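Asker: I need the structure of the sequence given here:
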Amino acid sequence: MEPFDDMKVIYNRLVPFRGFTAINLMGVVFARVEYRPLSAAILRHEAIHTVQMKETAFLGFYLIYISEWLWGLLRRQSSFAAYRAIRFEREAYRYMADPSYLTRRHPYAWASMSQ
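Answerer: A predicted model of the protein is given here:
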């Protein structure tokens, strides 16, 4: 059983914006209908975000996420580069292809993701 088997996924045409596949909001994944069904790797990526959110009491996740993105914009001048530099995203992208990652993941692993 994958850690995302019981994850709530809502397919729609509005959220996330075009150009994105899915977004995790408070542990619920919103995905564009054209990507139905989501791949196991994308679901695992979003499951990693759910664990990160729980570790930071949800609000902390969004505060850290937005502040790191804004800092990246100031440093890189590219929205995409700033997004990929966020420690939460670095962890999720690095391990989304690893089916066993969440079973052996250390708490707050995102904090050690270097920029």
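Asker: from now on I want contacts and neighbour counts done on CA atoms only, so please keep to that.
Answerer: Will do.
Asker: report the contact partners of the residue most central in space within the chain.
Answerer: Closest to where the C-alpha atoms of the chain average out (Cα atoms, centre = their mean) is His49, at 4.2 Å. His49 is in contact with Asn24, Gly27, Phe88, Ala92, counting by Cα atoms under 8 Å, 6 or more residues apart in numbering.
Asker: quick one: the last one is in a strand?
Answerer: By that I understand Ala92. No. Ala92: not assigned to a strand; according to DSSP: H, G, I helix; E, B strand; the rest coil it is helix.
Asker: max-length helix in this structure?
Answerer: Using DSSP state H, we find that the single longest helix of the chain is helix 59-76.
Asker: for comparison, sequence B:
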Amino acid sequence: MIIVSRYFFYKNYVGLSLWPFLILKNSTLKKDAVLIHHEHIHLKQQKELLLVFFYVLYVLEWLLRSLWYLDTYKAYQNISFEREAYANEVHLNYASQRKPFSFIKYL
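Answerer: You can find the predicted model right below:
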């Protein structure tokens, strides 16, 4: 299910996955197949980690990488969940063929 709300977003961020929802900054983004696919990959990750563990690991990895890089945006870009999603967002069949816990190889 896709929800459109501009209130969830900071700066240049335009999409967010909160299982089972995709939240987009504006309705024109519904046509962006790459963005939608990127967010679907996150939904798969969230589902396999029973949602709570996804967010715990996401925040923990972001905190550790923020300390490592001393740059919160660079830390975000290097979170394993994001690296998997960015690396495969253009392969529009990836989410349907993705093996469970594929984010591990991006740690």
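Asker: that older thread, tell me which element the counterpart of the residue nearest to the centre of structure 1 in structure 2 is part of?
Answerer: Matched by TM-score structural alignment, His49 of structure 1 corresponds to His42 in structure 2. When elements are assigned from DSSP states H and E, His42 of structure 2 belongs to helix 33-48.
Asker: so which bits of that helix are buried?
Answerer: 34-47 (16 or more other Cα atoms under 10 Å).
Asker: repeat for stretch 63-72 of structure 1
Answerer: Tyr65, Glu68, Trp69, Leu70, Gly72.
Asker: how distant is stretch 60-68 of structure 2 from the center of its chain?
Answerer: 16 Å (Cα atoms, centre = their mean, to the nearest Å).
Asker: do stretch 63-72 of structure 1 as well
Answerer: So, by Cα atoms, centre = their mean, the centroid of stretch 63-72 of structure 1 is 14 Å from its chain's centroid.
Asker: how much does it stray from structure 2?
Answerer: Once fitted to structure 2, stretch 63-72 of structure 1 is off its aligned match by 0.3 Å on average (mean Cα distance after the TM-score superposition for structure 1).
Asker: where in structure 2 does that stretch fall?
Answerer: Against structure 2, stretch 63-72 of structure 1 falls on residues 56-65 (TM-score structural alignment).
Asker: identify the residues contacting the matching stretch?
Answerer: So stretch 56-65 of structure 2 is in contact with Thr72, Ala75, Tyr76, Asn78, Ile79, Phe81, going by Cα under 8 Å, 6+ apart.
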